[in-house]
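Visitor: Pasting the sequence and the predicted coordinates here, then a few questions.
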Amino acid sequence: MQRFRQLLLMVTVTIVPFMSVHAGTAEEKGLAIAQEVDRNDQGWGDAAASMEMVLRNRQGEESSRSIRIKFLEVNGDGDKSLTIFDNPRDIKGTAFLSFSHVINADDQWLYLPALKRVKRISSANKSGPFMGSQFAYEDLASFEVDKYHYKYLRDEKLNDQETFVIENYPNYEHSGYSRQIVWVDKQRYIPLKVEYYDRKDDLLKTLTFNNYKQYLDKYWRAHEQVMDNRQNGKTTVLTLSNYQFRIGLNDRNFDRNSLRRAR
């Protein structure tokens, strides 16, 4: 999910990737960096985690939600995720199912237990806010290289870490963003910061990834994600814990019936 499956891992950079991200046009370099981010996060299979979502308004008032999330890696297409709300009581049992796709529009459904119905999220509504947070539905899809075209902007130090700064332009016609600027850690090829620009090309939101931990000696996951809306002053903080990998999840755990089975 830059989304809750978030891009990433530690590997030693070999000569071939090093050359590919330092040569060519700005567009070729940007694409090579994105491909390396994607390549380094392949092979984890399936995973689950606990998550706390804290919503903070402009006045600093907060409300929190307890969530479980499951992930399934899909070869040849985008990944699947299932998000289940456990608290507070008024939204307990609400579940969100997302099938990311490389080329076609993502498939997303929301189960509302109070209405006992599954609502499909239409392509035109994926820029809308997810459950009152500052994350849009489209932010919850997995990162897939072909969803964007790219441009390398510069090298830059961010909080004492050397990064590549690249620009992503969504290929999705209904995206709420005109572009994204991403700071990618040069050593681990993981995102540290993303700026989202709205359709008027004004800065809309900033997402920062904090407290990365490594799993299976390879895969990096940010245990805190902070989305700051620069236009309305609201913030959403996601704190993740209890990551488990390769626990035996399969497609049946992510079919539409899984929304109603979620407990």
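Guide: Noted; the coordinates are in hand. Numbering: from 1, shown residues only.
Visitor: only C-alpha atoms for contact and neighbour calcs from this point on.
Guide: OK.
Visitor: Tell me which other helices or strands the helix ranked longest in the chain touches.
Guide: Using DSSP state H, we find that the single longest helix of the chain is helix 26-39. When contacts are defined as 3 or more Cα pairs under 8 Å, 6 or more residues apart in numbering; DSSP states H and E, helix 26-39 packs onto helix 15-20, strand 148-158.
Visitor: in stretch 42-51, what's buried?
Guide: For stretch 42-51, the neighbour count (16 or more other Cα atoms under 10 Å) marks 42, 45, 46, 47, 48, 49, 50, 51 as buried.
Visitor: So which of these belong to strands?
Guide: Secondary structure assignment (DSSP state E) places 46, 47, 48, 49, 50, 51 from those within strands.
Visitor: structure B:
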Amino acid sequence: MILRRLLFVIAMLAAGAGAALAQTPEQRGQQIAARADAVATGFGDLQVSGEMTLRTPTGATSSRRFAMKTLELGGGRETRSLLVFDWPGDIRGTALLTHAFDNRQDSQWLYLPSVGRVKKITGGGRSGSFVGSEFAYEDMVEQDVASFSHLWLRDEPCPNGAGRCHLLQRTPRYSSGYAQQLVWIDTAALRYQAVAYFNRRGQRSKTLTMSGYRQYGGRYWRPARMTMVNHLTGKSTILEWSGYRFNTGLRPGDFTREAMAR
């Protein structure tokens, strides 16, 4: 009986290995991305505080603080987020509203309290700098699986020293300032560890690194720090996150253009 069970386990492992070998790089890349998305979604809603630090090539820095809230709709097929700056005074009240979708282009609006109006971010504006940082407007959108095609390249050490990673090449399906991206997802918990961005000229223009992951609710991993380095200008921006709170009772009405002005 013991021998029979052992042979059964060996047969199942061999079948699983054979199935993995039978996958094309495209199928494997899509599967890994889908699994990473599945472990990160399903939280319902969350609120978090953030601090943004901008650094020039000479080392000069400036900081900004904000609050951000996110709501999942349709079982995670759509997300809405609202980021509002509260310090310093010259940027206080500036807000970015994002409606992200699985199967179509996302929508974004920027509220500028100095002029009291809401501006929609469209076309080439999505690749522009978000409030002077190294993050583009499109970088502030949930990077859902359906917005990209994925290709598995290989497994290798994570570039930030966080163990071993799957290296995927992903290509935007919709309008984007990036021609291509490389993403490193750790094999241990399927957390995004780094993203390399390539512009339309094929240059590696920016690199985003995530660190300080913590698990919330026994399931959801979130980073404490995200660092975006611009290789073309030498500038960088750090986003530091704190005070994650889940299932706070947010509603769709909290994510409208009218809510931005409030």
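Guide: Cool, the structure landed. In this text the structure is predicted, and so the values were computed from the model without any measurement.
Visitor: can you give me the angle the longest helix of structure 1 makes with strand 148-158?
Guide: Relative orientation of helix 26-39 of structure 1 versus strand 148-158 (axes from the mean of the first three to the mean of the last three Cα atoms, to 10 degrees): 80 degrees.
Visitor: what's the mean deviation for helix 26-39 of structure 1 versus structure 2?
Guide: Here the mean offset of helix 26-39 of structure 1 against structure 2 after fitting is 0.6 Å, by mean Cα distance after the TM-score superposition for structure 1.
Visitor: Show where that helix falls in structure 2, residue numbers please.
Guide: Using TM-score structural alignment, helix 26-39 of structure 1 corresponds to residues 25-38 of structure 2.
Visitor: now stretch 247-254 of structure 1
Guide: The alignment of stretch 247-254 of structure 1 onto structure 2 (TM-score structural alignment) spans residues 248-255.
Visitor: Quick check: buried residues in the matching stretch?
Guide: 250, 254, 255.
Visitor: so what's the first one up against?
Guide: The neighbours of residue 250 of structure 2, taking Cα atoms under 8 Å, 6 or more residues apart in numbering as the test, are 45, 71.
Visitor: In terms of helices and strands, where is it?
Guide: For residue 250 of structure 2, there is no helix or strand it lies in under DSSP states H and E.
Visitor: how close does it get to residue 261 of structure 2?
Guide: Distance, residue 250 of structure 2 to residue 261 of structure 2, using Cα to Cα, to the nearest Å: 17 Å.
Visitor: circling back: can you put the buried residues of stretch 42-51 of structure 1 in TSV and add distance to residue 176 of structure 1?
Guide: Below are these laid out as TSV (distance: Cα to Cα, whole Å):
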residue	distance to residue 176 of structure 1
42	27
45	30
46	29
47	29
48	28
49	28
50	28
51	25
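Visitor: quick one: residue 139 of structure 1 is in a helix?
Guide: Yes. Counting by DSSP: H, G, I helix; E, B strand; the rest coil, residue 139 of structure 1 is located in a helix.
Visitor: That one: how many residues sit nearby?
Guide: 19 (other Cα atoms under 10 Å).
Visitor: One more: residue 24 of structure 2?
Guide: 12.
Visitor: try the one 5 residues further on
Guide: Applying other Cα under 10 Å, we find 22 other residues in the vicinity of residue 29 of structure 2.
Visitor: Then residue 256 of structure 1?
Guide: Around residue 256 of structure 1 there are 18 other residues, counting by other Cα under 10 Å.
Visitor: show me what contacts the nearest residue to it once chain neighbours are set aside?
Guide: Spatial nearest neighbour of residue 256 of structure 1, excluding adjacent residues (Cα to Cα, 6 or more residues apart in numbering): residue 97 at 7.5 Å. Contact partners of residue 97 of structure 1, counting by Cα under 8 Å, 6+ apart, are 80, 81, 82, 83, 108, 109, 110, 254, 256, 259.
Visitor: farthest pair in the residues you listed?
Guide: The widest separation within the contacts of residue 97 of structure 1, taken as Cα to Cα, falls between 80 and 110 and amounts to 13.9 Å.
Visitor: More neighbours: which of these two?
Guide: Set residue 80 of structure 1 next to residue 110 and count neighbours by other Cα under 10 Å: residue 80 wins out with 28 against 21.
Visitor: lining up the contacts of residue 97 of structure 1 with structure 2, which overlap?
Guide: Checking those against structure 2 (both residues aligned by TM-score structural alignment, their matches' Cα atoms under 8 Å), the contacts still present are 80, 81, 82, 83, 108, 109, 110, 254, 256, 259.
Visitor: Pick the one among those closest to residue 197 of structure 1.
Guide: Residue 197 of structure 1 lies nearest to residue 108 out of those, by Cα to Cα, at 23.0 Å.
Visitor: Comparing the helix or strand where that closest one lies with structure 2, how large is the average distance?
Guide: Using DSSP H and E, residue 108 of structure 1 maps to strand 107-112. For strand 107-112 of structure 1, the mean deviation from structure 2 after alignment is 0.6 Å (mean Cα distance after the TM-score superposition for structure 1).
Visitor: which residues of the stretch 101-250 of structure 2 fall in strands?
Guide: Here the stretch 101-250 of structure 2 has its strands, by DSSP state E, counting those that start in this stretch, at 107-112, 117-121, 148-157, 164-172, 180-186, 192-198, 204-211, 214-216, 220-222, 225-230, 236-246.
Visitor: for those, which one sits closest to residue 56 of structure 2?
Guide: For residue 56 of structure 2, the closest of the strands of the stretch 101-250 of structure 2 is strand 236-246, at 6.8 Å, according to Cα to Cα.
Visitor: Could you list every helix and strand in contact with that closest one?
Guide: By 3+ Cα pairs under 8 Å, 6+ apart, strand 236-246 of structure 2 packs against strand 45-55, strand 225-230.
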